[in-house]
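# my questions are about this predicted structure, shown below with the sequence.
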Amino acid sequence: MKKLLFFTVVMFLMGVNYIPVSAEKQHKHDSKGMEQAIDHFILDQFSDELKQAVNDFYKKDSIRIQYNWWDKNYDVVELEQWEKGRELSHPYIIKFTVQTYDGNKKGQLGTDTITFGVSPLQFNKELDEKNLTASKVELLNYSHGDPSKGKN
């Protein structure tokens, strides 16, 4: 739940256009560097949900997850936002493409795509209103892809 709290804070901050800040030393990130940082942050926030989805799919606890950041055929993390004209089932849809391995055997099991629907607190009146960063996460789809064929 803590991870979802941080994720919601990041999503909120992404909506803020300008916040004046002063720092000892400015760090400059290009858009690609910023996207990578956000992707890593989101992966950290969803690590438990990803592990659970993979274990449920393969019916094993020994499955390892890896990410192929260099494959040009897909993005490891894809984020979509609901907007007028592009209505989604949830305010945010997050799709992860992961490579799965059995920790007890050699060889890749698959390149799998796991999709979650995320609804921050403002869309979930049933969650504790004192918790400003709570989100509800729902597994929408688990798609297994053959490891030799890349993305499913």
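Here it is on my side, so go on.
# when you work out contacts or count neighbours from here on, use the C-alpha atoms and nothing else.
OK.
# what does the top helix by length along the chain rub up against?
Longest helix in the chain, counting residues (DSSP state H): helix 31-45. Residues outside helix 31-45 that contact it (C-alpha atoms under 8 Å, 6 or more residues apart in numbering): Lys3, Leu4, Phe6, Phe7, Val76, Val77.
# do you know how far the third one is from Gln36?
The reference is to Phe6. According to C-alpha to C-alpha, to the nearest Å, Phe6 stands 17 Å off from Gln36.
# more neighbours: the two, which one.
Phe6 (18 against 14; other C-alpha atoms under 10 Å).
# for the more buried one, helix, strand, or coil?
What DSSP: H, G, I helix; E, B strand; the rest coil gives for Phe6 is helix.
# strands of the protein, start to end?
Using DSSP state E, the strands of the chain run over residues 63-66, 77-81, 92-102, 108-120, 135-143.
# dump the ones you listed into JSON lines; add mean neighbour count and distance to Met14 as well.
JSON lines is the format used below for the strands of the chain (neighbours: other C-alpha atoms under 10 Å; distance: least, C-alpha to C-alpha, whole Å):
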{"stretch": "strand 63-66", "mean neighbour count": "16", "distance to Met14": "26"}
{"stretch": "strand 77-81", "mean neighbour count": "15", "distance to Met14": "12"}
{"stretch": "strand 92-102", "mean neighbour count": "21", "distance to Met14": "13"}
{"stretch": "strand 108-120", "mean neighbour count": "21", "distance to Met14": "14"}
{"stretch": "strand 135-143", "mean neighbour count": "17", "distance to Met14": "16"}
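# put this next to the first one:
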Amino acid sequence: MIRFKRSLFLLVITSFFSTHFVCAEEYHRKGYSDDLYRVTNDVTQEQHFKNFMLELLMDEIIKAAQTKYNDKSISGLSFDWENTYNVVEINESRLQGNCNEYPFIVSVTITPHNGGIKNRKFYGTDKLTFGIDPNLFGRNIKEHPAIKLIDYHHLKSSKSF
């Protein structure tokens, strides 16, 4: 009886370890490991910078969306990184020949939403353009803020969330 229990225990342990190796082999064969590596290790400096810009502009984006849709319950944003590669576009206005008062023009493509997870309301895809003057950060000049909304444009979107 003891031999039977040992054999059964050994069989269970062996199958337990071999199952993980088989799954890992299938995982590697399908190329999932490459995707996981890219997601965790290949986040480029550009992507970090785009996330930084979104965080920097978050309050301004939310205020602009609340004003545009006349809905103070708008509190979140969604980004379509997979299909909209230029979620954040940064340009130097001097290079565009534009005599703008802001040296940097930043455009973001977002989808504002409100509500909880189950009753979330999406307002569609919008493109907001901001003028940014880094020299004015930390100064309180009402006539010339460091970040200013230049344009708010609602885009026609074929994708719904």
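Looks like it came in fine. Remember, it's a predicted structure, so these values are computed and weren't measured experimentally.
# quick one on the thing from earlier: can you redo the strands of the first structure as TSV with distance to Glu49 of the first structure?
Output for the strands of the first structure, formatted as TSV (distance: least, C-alpha to C-alpha, whole Å):
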stretch	distance to Glu49 of the first structure
strand 63-66	12
strand 77-81	14
strand 92-102	11
strand 108-120	9
strand 135-143	8
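# identify the residue of the second structure aligned to Phe57 of the first structure.
With TM-score structural alignment as the criterion, Phe57 of the first structure lines up with Lys68 in the second structure.
# roughly how far does that match sit from Ile62 of the second structure?
Counting by C-alpha to C-alpha, the separation of Lys68 of the second structure from Ile62 of the second structure is 10 Å.
# give me the number of neighbouring residues for the aligned partner of Gln45 of the first structure in the second structure.
When the second structure is aligned by TM-score structural alignment, the residue opposite Gln45 of the first structure is Leu56. Leu56 of the second structure has 12 neighbouring residues, counting by other C-alpha under 10 Å.
# just give the closest residue to the residue minimising distance to the centre of the second structure, not the sequence neighbours.
Nearest residue to the geometric centre of the second structure (C-alpha atoms, centre = their mean): Phe79, 4.9 Å. Of all residues not flanking Phe79 of the second structure in the chain, Ile110 sits nearest, at 5.3 Å (C-alpha to C-alpha, 6 or more residues apart in numbering).
# what's near enough to touch the counterpart of that neighbour in the first structure?
Aligning on TM-score structural alignment places Ile110 of the second structure opposite Val98 in the first structure. Residues near Val98 of the first structure by C-alpha under 8 Å, 6+ apart: Ile65, Gln66, Tyr67, Asn68, Val76, Thr111, Asp112, Thr113, Ile114.
# and the corresponding residue of the second structure for the fourth one, how far from Thr125 of the second structure?
To tie it back to what came earlier, the one meant is Asn68 of the first structure. In the second structure, the residue paired with Asn68 of the first structure according to TM-score structural alignment is Asp80. Distance, Asp80 of the second structure to Thr125 of the second structure, by C-alpha to C-alpha: 9 Å.
# same question, Phe79 of the second structure
For Phe79 of the second structure, the distance to Thr125 of the second structure equals 9 Å [C-alpha to C-alpha].
# so what sits against both of these two?
Common neighbours of Phe79 of the second structure and Thr125 (C-alpha under 8 Å, 6+ apart) are Thr109, Ile110, Thr111.
# from these, which is closest to Asp151 of the second structure?
Taking C-alpha to C-alpha as the measure, Asp151 of the second structure lies nearest Thr109 of those, at 11.9 Å.
# correct me, but the closest one touches Ile90?
No: Thr109 of the second structure is beyond contact range of Ile90, at 12.0 Å (criterion: C-alpha atoms under 8 Å).
# list the contacts for Pro145 of the second structure?
Counting by C-alpha under 8 Å, 6+ apart, Pro145 of the second structure touches Leu136.
# separation between it and Tyr102 of the second structure?
Applying C-alpha to C-alpha to Pro145 of the second structure and Tyr102 of the second structure gives a distance of 10 Å.
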